[in-house]
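Novice: sequence and predicted structure, then a few things I'm wondering about:
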Amino acid sequence: LNGEGEVVGGVVIQRFGENALEVIQNVKKKLESLKAGLPEGVEIIPVYDRSGLIERAVDNLKEKLIEEVLAVSVICVLFLLHLRSALVAIVVIPLSVLMAFIIMNLQGLNANIMSLGGIAIAIGALIDGAIVMIENAHKHLARDRGKKDHWQIIYEAATEVGPALFFSLLIMTTAFLPVFALQAQEGRLFTPLAFTWTYSLMAAALLSITLVPVLMGYFIRGRILPERFNPLNLLFTWFFKPLIWLALRMKLAVIFVALALTAATWIPLERLGSEFMPPLNEGDVLYMPSTLPGISITKAKELLQQTDKIIKTFPEVHQVFGKIGRAETATDTAPLSMLETTITMKPESEWREGMTPKKLIEEMDAALKIPGVTNVWTMPIKNRIDMLSTGIKTPVGIKIAGNDLYVLEKLGKEVETLLKNVPGTMSVFSERVVGGNYFDFEINREEASRYGLTVGDIQDVIQTAIGGMNVSTVIQGLERYPINVRYPSGLRDDWDELQRVLIPTPGGEHIPMAQVAKISIKKGPPVIKTENARLNAWVYIDLKDIDIGTYVENARRVLDEKLTLPAGYSLIWSGQYEYMERAKERLKLVVPLTLVIIFVLLYLNFQRLAETTIVMLSLPLALIGGVWVLYYLQYELSVAVAVGFIALAGVAAEIGVLILVYCNQVFENRWANGEIQNNGDVLKAVFDGTSSRIRPIMMTVISTIAGLIPIMIGSGTGSEVMKRIAAPMVGGMVSATLLNLIVLPALYAIVLQFRFSWMAQKLVAKNALKGVPSEEKELIEA
């Protein structure tokens, strides 16, 4: 402990499915109660406690949730400038979250970074349905107030947009199906987020078509400021109206520019690296260096104490607890050549000015450049998950499989040498699978028989005198301790002394070991590892200033060119790279299936193929902003980023649905009234349908972005993952809004012009048949 000397350590293992924070709190209470019975001079010091991390992460998410609710509420008030109308939208947020919490409780889902994160990224989208309904009610009241009953106006406003809104929220929920399909570690990590996102959006969809219309009837009364006097609406109308007008007159050029922008997104996309997950700053550090096998216990203890003492000298370090070797338990299979030092850090407010976790690790790594020791720096929870999943403690590992341990060690050393010079390699260490030192007693049977000794007799002496043998058990109350007998260390820790170990013969003489056996030190496997019934040698690779995907690509190229594998031997990339590839392959299957389901839902809403296709074509427009924001923030592609893009798909589809619904409403009404006479009237209908509904579209977009901004600018525990989810959503929402308000009207205008020509021809033909006898009409139609 702190490099000061040896202590007795212990671990508490939590049962599967239990609440970690609750278990830790109960353990603390139990330890407190045990202090009274401890002998004098004995104290219990916690050396690692993850409750602080859990509480910091949950508190950070709770804080972000409050900030998001306030931000979204302010947006509603500013856009509507009618407090009671804004209240109708705002009340959806706590009710949706409450309903999600109720389902979480019934399901047994705990409040953690991911489960609260799902609600956090959904906050802005929860009120989309309510916003659109309220805004539509404002329009209907401005047009029909005094002409129709108040509740009739509210009913018509709600039924006009209700079905489209319900389908939009359903699509946003469906978009998360790929997250539910993730497997293993990534599945366990993101499934809680997918559940809470789904629960909260389903609750919002239900409230939008049930409670919201009722509240609108009661609260949306009195004087409502006309839309044309709202400063925000005037600003957005002033900005977008000329662009929409220009787009409708240059439809093909706009479509071409949209295609060019989408194609240009390939430039930043190619430059993005890839990783499994962004590193979560746990607040504590785990130092796990490896030495060559064969290190003695004495030297191992000395090395551990030296490294711990050096680490404790850093002012940012609160406590250092080192461990080497293993206990007799299946929960810890660490060899003597692997050190584990848990470094508990002080709060960052007490660190030196300008110090960051990355800089601190670099300084500690430079201070611990010890010959024969390969450093690895990670974090406690991350390391446990990695080693339980693949056994690899570094971000990237290589598993070489074959039949001969000596060949495997040779290949491992070759890989280690080749990868040392690959850019981004911080350290690389190949296990010495036959690097263990063993005393080999080669018994001379002829000499043994002269003294009347058997091989078994000599081996019994070797076991009892050198290895030790349990001869009895001491019983102290309920405790049992074995009595182990062997020579004192002075008679067995020297080569010459071993040769002088005495063996009793049947004749009563005692002869030295050297008379009947030749002693030598031979190399052998300290640990034998197998996977899929094949012997393994593992190579650990720690990285610096490079993403996993790029590094593996470069390293694989080097090994392909310079490493020759014998027949029957194979090489597998493991560690976080293994998770990343598994998640990527899974998403390749599930994402296309999800897009097909979204297409079907859109078709059920529109009942037309053209409108459905246009909305689906709008999804790539959202990718533009998402990819460029990732490139600007220098984020790597990861599972967290993929989750952000999945959420973006549903939100972007909602924008497309709203634009087409509004355009189609105006076109259908004017066609029914006979106001569509030519293609110019079609363009005017599309222009009016889009420009008159800029406010609800911008409200839904800005409220969603406002709900994500606190996450984007946050820096608390857990923010590393949440930022990667929010970044593509924010960037994608901006590009989807800007381009959809310009490109979609242009596309839809082309579709409506074709539809108008077809309907007009059909109408002309129908009018031409008026007055024609029925028999002739049937003949003409035939």
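Specialist: Thanks, I have the structure now. Numbering: from 1, shown residues only.
Novice: C-alpha from now on. contacts and neighbour counts both.
Specialist: Fine.
Novice: ok, longest strand in the protein?
Specialist: Criterion DSSP state E: the longest strand present in the chain is strand 534-543.
Novice: that one - contacts with which helices or strands?
Specialist: When contacts are defined as 3 or more C-alpha pairs under 8 Å, 6 or more residues apart in numbering; DSSP states H and E, strand 534-543 sits against strand 396-402, helix 405-419, strand 425-430, strand 529-531.
Novice: ok now it, how far from the chain's centre?
Specialist: With C-alpha atoms, centre = their mean, to the nearest Å as the basis, strand 534-543 stands 25 Å off its chain's centre.
Novice: coming back round to it: can you tell me which of the helices and strands packed on strand 534-543 is most buried?
Specialist: strand 396-402 (a mean of 23; mean count of other C-alpha atoms under 10 Å).
Novice: who touches the longest strand of the chain?
Specialist: 376-377, 392-405, 408-409, 412, 415-416, 424-433, 528-530 (C-alpha atoms under 8 Å, 6 or more residues apart in numbering).
Novice: ok, and the closest non-adjacent residue to residue 138?
Specialist: residue 224 (7.5 Å; C-alpha to C-alpha, 6 or more residues apart in numbering).
Novice: could you look up the SS state of the one you found?
Specialist: Recorded secondary structure, residue 224: coil (DSSP: H, G, I helix; E, B strand; the rest coil).
Novice: I'd assumed residue 473 was in a strand, is it?
Specialist: Yes. Assessed with three-state DSSP, residue 473 lies in a strand.
Novice: any figure for the gap between the residue nearest to it when sequence neighbours are not counted and residue 469?
Specialist: Leaving aside its sequence neighbours, residue 473 sits nearest to residue 482 (C-alpha to C-alpha, 6+ apart; 4.3 Å). Per C-alpha to C-alpha, to the nearest Å, residue 482 is found 10 Å from residue 469.
Novice: what ranges does the stretch 501-650 of the chain have for its helices?
Specialist: 548-562, 576-606, 609-633, 639-672 (DSSP state H, counting those that start in this stretch).
Novice: next one for the comparison:
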Amino acid sequence: MMNSSGISASLLSLGAVDFGIVVDSAVVMVENIMRRYKNATPAEKQKGIVRFTYDCATEVGTEVLFAILIIILAYLPIFSFERIEGRLFKPMAFTLSFAIFGALLFTMTVVPVLMSFFYRRYFESKNPGPIEWHNPVYEWVERKYEKIVHYLVDRSKKVVMIAFTGVTGLLIVGACLGTEFLPSLDEGGFTLRLYFPVGISLPEAKKFVPKIRGMIYKNEQVNMILSQYGRNDDGTDPLPPNRLEIYVGLKDYKNWNEKITKEQLLIRMRNDLEEGLPGVKVSFSQPIMDNLSEAIMGTIADLAVFVSGQDLKEMRHISQQILDIVSKMKGASEYGIEQEGPAPQLVIRLKRAVAARYGINISDIQNVIEAAVGMEPISYLYEGPMDTPPKERALFGIAVRFAKDYRQSAREIANIPIISPKGERIPLSELAEITQEDSPTMIFRQDGKRTITVRLNVRGRDQGGFVAELQEKVKKEVKIPEGFEVRYGGQYENLARVGKQLAIVIPVTIGIIFGLLFMLYRNLKSVIVALSCIPLSLLGGIYALLGRGYYFNVSAGVGFISLFGIATMAGILFVSKANHLRHDDIMMSVREASILSAVSQLRPRLMTMLLALLGLIPATMASGVGSDVQRPLATVMVGGLASALFLVLTVMPSLYILVMGSKEDVKSKGSSKSLSGDYASIYPEPEYSFISDDEEYQAPTEKSKKKLKSNKDKKLKRIFSFLGFTVG
């Protein structure tokens, strides 16, 4: 499926795929069949292992199907990602969805067949012996857990109140987490930018390149250097004369003899360059992210403040005020105004009245100035044999202008002679006013508006908090005249855009999950209990971010999104088991069903959660190139799964008792309304629902039980037929 979707096997598609999650459905299926084999009665063994295994598989088939659908559906917000975040996280979401769907097909079809094949001898033997290895550790854990559950359910209100008070408190703390678009990426090498004083010429800037390369090469970690100043060969990336870009390639970290991190190496290089080149500003960044950011947002900075208007002088004044504010803020680094400032220019204003008295045309004066100071072609030269057609010969222009000594200053230019119609030699100074003025060297436009950009990077602080503080200070300290606009872009623009998008998509996704759970249970209370796993898992995710000092970014958000489906699976297994127990024994109380469900589901919940958790631990500790994007995601999921494992095992039984109440009874199977349309031929009807005390309960007869069993078998056969398999 990856091949047909055009997704290649790479760090982006496989880097954070948790293969523990992939096997969760098979674990639930195998555990249920094993437990049923172990407790099979002689009457059940009479059915034969094929039929009995089929019955065991159908007991959890519906729950597994809905749980996997919800896990895949939880990735809907990731599927909606665009631009940079889509490139980074969509491959992982699609790959994991493909793997989970394949595992679902394997679980629903192949796993029951393999179980019946491997355990046929045990099932048919009169003295089969133990079906599984004796595990004293798990048996001890199970006994202790049962005692703990009894203790906790006797104090259900206190347990639930303490748990959700803690969740609420930490969610409030989590709302104060710093925010950023993406963590700082490590692409191996890095891009070094040097900003010389405005007005420096290209030949003068070129003189510094060998010195700069030598200062960089003295670090033994450097593998290669590629420098660029001015315009590149294809003309697509013109740089101003005062800007020098250098790509620095590094050796593999394993081959570094000196024990130093990349961050420490960059700090050392910055200090060396700033000491060796006074007045030069130094900036470091990553080449791939730079190209993406510049192509999409027009800037490579973490934050760009765009000042738009018509008056360049006023725009420059506003930009300078904002730059002064930025320079005093904590966390601001590598700040400056993107566009070059005004540079001295020679301005020649012709005196039309004086020129008219001499009878000289304005165009004649302009032609002389152009030829003397600039360059004017007077003829053309063809290169090649004379018998070759002109179109096939090289053409060169022949241009003339004054010698350098006669045009290198305003005084020499003022003495340029202009010949009048009468043959008089009149100096240019009599026909024009020649002054030296500061004028803009370049005018940058965005969306058709003149724009000046204040660029900066944020170091040691979250982008969201920095921008919020900057916006408040600009609003108070900078007066923005009418007709001018200040807006904030760069990486922060992506952060704001993704935040607005997720604010819509995540509630929609949770609503769809709610609808699927209601289709499964046809009971609002059961849905609420199953969904309560989501806030319980968020608790650990937030704590993990705080513990590792990470900000909330898109990668961490993807981790929280992934938790929705995985945590809901644990709730589905618990609630479904408790409801099945109450259905099978109508006299069983809610308390008893909750305890029995918690104890009987201990093994599958431990296995599914621990497999998913352990599968992500390597990603949390990864330190190679490209691992920066995956670490926050894996950290959130490990913390969330750990808290979900603990809180679901301890809080869920008490919550089930409080929500379901102690006076409800379970109605017989098949009593609820059936699904309509095409879905009725694919999904089975719910096996249970709830009635209130004022309704009369009618116990199911043997005839009705057989009929319901037959209907269920037919519907499950439809599911397998829909998937392309045949059941006898």
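Specialist: Happy to help now that I have it. None of the values given here were measured: they were computed from a predicted structure.
Novice: one step back: out of residue 482 and residue 469 of structure 1, which sits in the more crowded spot?
Specialist: residue 469 (15 against 12; other C-alpha atoms under 10 Å).
Novice: check contacts around that one.
Specialist: Residues in contact with residue 469 of structure 1 (C-alpha under 8 Å, 6+ apart) are 463, 484, 485, 486.
Novice: got a list of what the residue most central in space within structure 1 touches?
Specialist: The centroid of structure 1 falls nearest to residue 640 when counting by C-alpha atoms, centre = their mean (3.9 Å). Residue 640 of structure 1 makes contacts with 277, 278, 721, 722, 724, 725, as judged by C-alpha under 8 Å, 6+ apart.
Novice: average distance between stretch 730-744 of structure 1 and structure 2?
Specialist: Mean deviation of stretch 730-744 of structure 1 relative to structure 2 after superposition (mean C-alpha distance after the TM-score superposition for structure 1): 1.0 Å.
Novice: rewinding a little: how far away is the residue nearest to the centre of structure 1 from residue 178 of structure 1?
Specialist: 12 Å.
Novice: and if you look at residue 256 of structure 1?
Specialist: 31 Å.
Novice: who has more neighbours, the two?
Specialist: Taking other C-alpha under 10 Å, residue 256 of structure 1 and residue 178 do not tie; residue 178 has more neighbours (23 against 12).
Novice: doesn't the more buried one lie inside a helix?
Specialist: Yes. Secondary structure of residue 178 of structure 1 (three-state DSSP): part of a helix.
Novice: what about residue 27 of structure 2, distance to residue 606 of structure 2?
Specialist: 10 Å.
Novice: who's more crowded, those two?
Specialist: Between residue 27 of structure 2 and residue 606, residue 27 has the larger neighbour count (other C-alpha under 10 Å), namely 20 against 15.
Novice: secondary structure element holding the more buried one?
Specialist: Per DSSP states H and E, residue 27 of structure 2 falls inside helix 24-38.
Novice: could you tell me where that helix falls in structure 1?
Specialist: Counting by TM-score structural alignment, helix 24-38 of structure 2 falls onto residues 128-142 of structure 1.
Novice: same thing with stretch 456-465 of structure 2?
Specialist: Taking TM-score structural alignment, stretch 456-465 of structure 2 hits residues 541-550 over in structure 1.
Novice: buried residues in the matching stretch?
Specialist: Neighbour-count burial for stretch 541-550 of structure 1 flags 541, 542, 543, 546, 547, 548, 549, 550 (criterion: 16 or more other C-alpha atoms under 10 Å).
Novice: can you check stretch 61-80 of structure 2 too?
Specialist: 61-78.
Novice: so which residues make contact with it?
Specialist: By C-alpha under 8 Å, 6+ apart, stretch 61-80 of structure 2 touches 25, 28-29, 86, 89-90, 93-94, 97, 100-101, 104, 108, 502, 505-506, 509-510, 513, 516-517, 520, 558, 561-562, 564-566, 568-569, 572-573, 576, 684.
Novice: tell me how many other residues crowd the closest residue to residue 141 of structure 1 other than its chain neighbours.
Specialist: Nearest non-adjacent residue to residue 141 of structure 1, counting by C-alpha to C-alpha, 6+ apart: residue 153, 6.6 Å away. Counted with other C-alpha under 10 Å, the neighbours of residue 153 of structure 1 add up to 20.
Novice: in the stretch 201-350 of structure 2, which spans are strands?
Specialist: 222-229, 243-250, 281-285, 303-309, 332-337, 343-350 (DSSP state E, counting those that start in this stretch).
Novice: re the thing from before, in strands, which of the contacts of residue 640 of structure 1 fall?
Specialist: Per DSSP E, these never map to strands.
Novice: check contacts around residue 75 of structure 1.
Specialist: Applying C-alpha under 8 Å, 6+ apart, the residues contacting residue 75 of structure 1 are 699, 702, 703, 706.
Novice: could those residues be laid out in TSV, adding neighbour count?
Specialist: As requested, those are exported to TSV (neighbours: other C-alpha atoms under 10 Å):
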residue	neighbour count
699	24
702	22
703	25
706	23
